[in-house]
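> predicted model follows, preceded by the sequence.
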Amino acid sequence: MPSMTTELMKTAAQENLGAHIEKELEKEALKGLINPLQVWITSASALACYNLIPILTSGEVFGPHMEISINLFDNKQAEEKLTSLVKEAQDLASPFLQSVSACTQAEEAFRQAHVIIFLDDHVDKEVYSLEDCIRSKATLCHLYGSLIEKNAHDSVRIIVGGKTFVNLKTSLLMRYAPNFAHNIIAVALGVEGKAKAALARKLKTTPSRIKDVIIWGNISGNNYVDLRKAKVYRYESAVWGPPHYSRPVLSLIFDSDWVNREFVESLKKFTATGRQFGGILAAHSIATTLKYWYHGSPPGEIVSLGVLSEGQFGIPEGIVFSMPVKFENGTWVVLTDLEDIEISEQIMTRMTSDLIQEKLVALGELINFQPYQSETDLAKEDEKTTLPTTNDNREHCKVSDGHT
């Protein structure tokens, strides 16, 4: 085979170089479209944000090839704290953090935001009625919704976390930012984590080995912790199996009184006050939900998530309700094909009544909020399958996120 002439070699080299440069330019152009990811955090002076920043900048949430810019949004009174937080975030010297900045001007909020994380808004003074507290959420969400519509990127993903009126705020944001309603979700993993930890202590195992605990209803209020699908893996007992082998949680807890009293009461207290919902748990719940949203949830696992109801499981349409889902392909799918998880009409009414009333009060269509009162002791309705917790959210009007 005759050797390639010098001129031909030069020509081929130039063509290869040109193709390589063109490919690199295309890669850089594509990178410019998605990098850095603009992440906005509201009420950023809250303790949850302090714990959230190191997780977001670790590369675990958005992936090792994604740089992010963090924008900390809060009111003018928090400016000094935000400045300090910016410096601490910069000190991390994270290769995934391109920039971090503070914003106290509402009109600038959420500019080109790809991700918006809503933490609990501050309570600067005690609100004297539950109704005033609820109506204040509508005012705030109306402001935030208009800013999202005006400033956010077309592909923005919005996640609502915290311990105060989570479902209500998610619903109101959907109303006031209608173009992005399909991409707004509420975090329920905090309650799920508390339930798993309590079960793990009882079973003398680790919380990460407990899967498929379902949180139904109002994440920060009248919810229902369902153990009918709950499993424990690698449980040390006479029956042992490979890593994928699991056993039903309810078959291993023989103390039904504990399940229906102590367990229920501990979760009821948690959702009623939120006092144990510290910055670490809030940050981890938000970050894990975001990670699942971007990269998918573990195959085969049930995840609890607050989403807009379309009538699944007999839930009234148009309210944000925590239900079982899985994340895949950058979105979530409600697991309507699960067997034997029907919810009685009485329990459904108990869970939905407060959510519907909260929304009506927030919108000025109802003057007084009346917490739902059951005529029977729901804790005794089914001792082995479902576990109720209840709360009227009054405590949430008296405490702020991470500032007490």
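Ah, there it is. These figures come from a predicted structure and were not determined experimentally.
> drop to CA atoms for contacts and neighbour counts, all remaining ones
Noted.
> tell me which residues in the longest helix belonging to the chain are buried?
For the chain, the helix with the greatest residue count under DSSP state H is helix 6-34. Across helix 6-34, burial judged by 16 or more other Cα atoms under 10 Å covers no residue at all.
> how far out from the middle of the chain is stretch 311-329?
14 Å (Cα atoms, centre = their mean, to the nearest Å).
> tell me how far the ends of it are from each other?
23 Å (Cα to Cα, to the nearest Å).
> and here is the other one:
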Amino acid sequence: MTTDRCLIVIAGILEDCTFNHICFIAKNLSTILPNFHYRSISKSSAKWDCWLKETCDLYKWTHTKSPLIWREIGLSRTHVNYIGGSFQFWELLHKYYNISLYLNKEELDALQADVLLAHNIESQRSKLLQIQEKYCLIMIIGAGRSMCLDLVPQLLMTKELWLSRGIVINLYDEPGCFFKLKRIFKDARTTGAGLNTVNIVENIPDGLKNCDILIYLDSLVREEYEGTDNWLQRNYKTIANLCTQINEYAPSHMKVIFCSRCLPCFYANIMLELVTKLSSTNIVVASAHYGLELIYTFVSSLGLTQQNFGCPPVWGFLGISHFVDVHHMIQKCDVYYPNKRALNLNENMILPLGIQHSELRWFFYMAHDKYPYKNHFKRKALLRYQMGRSEDLPKCRAICDLLKLWYSKKESIGDEIISLGIASDGSFGIPKGLVFSQPVYLKECDDGLRIWVPFKDFPMPNMPLSIFQSLIDTAIYIKKKITEFKNCFDATNFQLK
């Protein structure tokens, strides 16, 4: 850098199209010409007059309107030369760079609209970054569920979610569940060494403001003798109301994880239909817990341990039907390859007789003639009888493992394949846009965002194709109900108006 470095400063009102035009030209010139440097100062129309007066008084200038342009010369930028307004700037460009530019009114208006849009996006992004740098804000709806007692401490101890001020978890449930939330609140105070906090919110909008992650555990179970349509309609109303609140109060970067006991894929499809504020890739359904629940009893029945097994893939429209494919579960095996030295075995031999390495295998060779569900259902019934509820740890682990991968601070993401309910892209014969549990992996986009996409190379589930198609057809049928309910409620609201 030389001591005669020249910096052109362009100041003006953000809503001034001439100011934005000059900034646009200066920005492009700075990328083309190595010695052209500029800095822009934008002010709102309300603050411009006051700022302009202070600047002119400081440098003894006389200037009355936007834009104001000057030069700062030298490393310390103490030598300041007044250039003037837009006319003087165009003269400078023509004199030194032989550049003459003209835009008609339509082109100026289009440029102005683009600049204002970019400014608004950048302002929102900077606000979000300021929020995110402080703490990770999580909201749990349905926090009165039994699994929340285990889930909250595990979330607080998930380091991938920690930011400069830790984690804040907002709990919400219906008023009748307040005593359960109070217990969670009390237990959580002993976790996190002051970096984390747990709050109870009185309404959903308060929890959605600045929320980073929404975990939905609530569900409306089917009542005795209740018809399917009526049950689906009750659940639709609940999620539709939540969608309205998300569109109004939630930030656009919020991620939604459904892990409800009933109809989580149905909920996610409703949200994809009604929520306009969130990207479809931000709405997922945890499904790995179905595999985690099954793997223990199945592997134990074969005299093996879980240590070297991956979670089996889970397929289906969760809450209605699903299939755990134990045949395509991954097993890590240690394989020993003897060398030629092993053929001439000598008792005094010290050198190794072979090489041991690990390889991954499908578990089909052990599971092809086994029925994995028998012992699983027995164990599940026994747990429900003894504890009065289903096992919650697999669900907690599924959610936390998902978040660990999604929010990993590693520069390069791994190659983990997990089961997750996401909006399909047409892979595996699943219609595009249908939320369906399937094998997925985490993909990093060019803009740095991480999204879950189907792992297309994964084998199809080990079941007759006709049965798998019936799972898809059932999901399609139920998804059509969303459109019916939406049209029905839209018509009802129109009549009320």
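Arrived safely. Just so it is clear, the model here is predicted, and its values are computed rather than measured.
> still on that earlier bit, and the helix or strand just after the longest helix of structure 1, which stretch of structure 2?
Downstream of helix 6-34 of structure 1, the next assigned helix or strand under DSSP states H and E is strand 37-41. In the comparison with structure 2, strand 37-41 of structure 1 aligns to the range 136-140 (TM-score structural alignment).
> can you map out the helices along the stretch 151-300 of structure 1?
166-176, 189-203, 256-257, 263-273, 279-295 (DSSP state H, counting those that start in this stretch).
> winner for burial among the ones you listed?
helix 166-176 (a mean of 25; mean count of other Cα atoms under 10 Å).
> how about it, aligned to which bit of structure 2?
Using TM-score structural alignment, helix 166-176 of structure 1 lines up with residues 264-274 of structure 2.
> quick one: distance of that stretch to the chain centre.
So, by Cα atoms, centre = their mean, the centroid of stretch 264-274 of structure 2 is 16 Å from its chain's centroid.
> can you say which helix or strand has residue 143 of structure 2 in it?
Judged by DSSP H and E, residue 143 of structure 2 forms part of no helix or strand.
> wait, it sits on residue 181?
Yes - if you go by Cα atoms under 8 Å, residue 143 of structure 2 and residue 181 touch, sitting 6.6 Å apart.
> neighbour count: these two, which is higher?
When residue 143 of structure 2 and residue 181 are compared for neighbours, residue 143 comes out ahead with 27 against 23, by other Cα atoms under 10 Å.
> what touches both of residue 143 and residue 181 of structure 2?
By Cα atoms under 8 Å, 6 or more residues apart in numbering, residue 143 of structure 2 and residue 181 have these common neighbours: 171-173.
> for these, pick the one with the most neighbours.
residue 171 (28 neighbours).
> mind checking what it lines up with in structure 1?
Using TM-score structural alignment, residue 171 of structure 2 lines up with residue 72 in structure 1.
> I'd say that match and residue 105 touch.
No - applying Cα under 8 Å, one finds residue 72 of structure 1 not in contact with residue 105, separated by 11.0 Å.
> and for residue 354 of structure 2, nearest residue in space, chain neighbours not counted?
Counting by Cα to Cα, 6 or more residues apart in numbering, residue 354 of structure 2 lies nearest to residue 338, which is 3.8 Å off, once chain neighbours are set aside.
> now do the one you found against residue 273 of structure 2, distance only.
Distance from residue 338 of structure 2 to residue 273 of structure 2, by Cα to Cα: 59 Å.
> swap in residue 373 of structure 2?
35 Å.
> just residue 374 of structure 2 next, same as before
Per Cα to Cα, residue 374 of structure 2 is found 38 Å from residue 273 of structure 2.
> sounds good, over and out.
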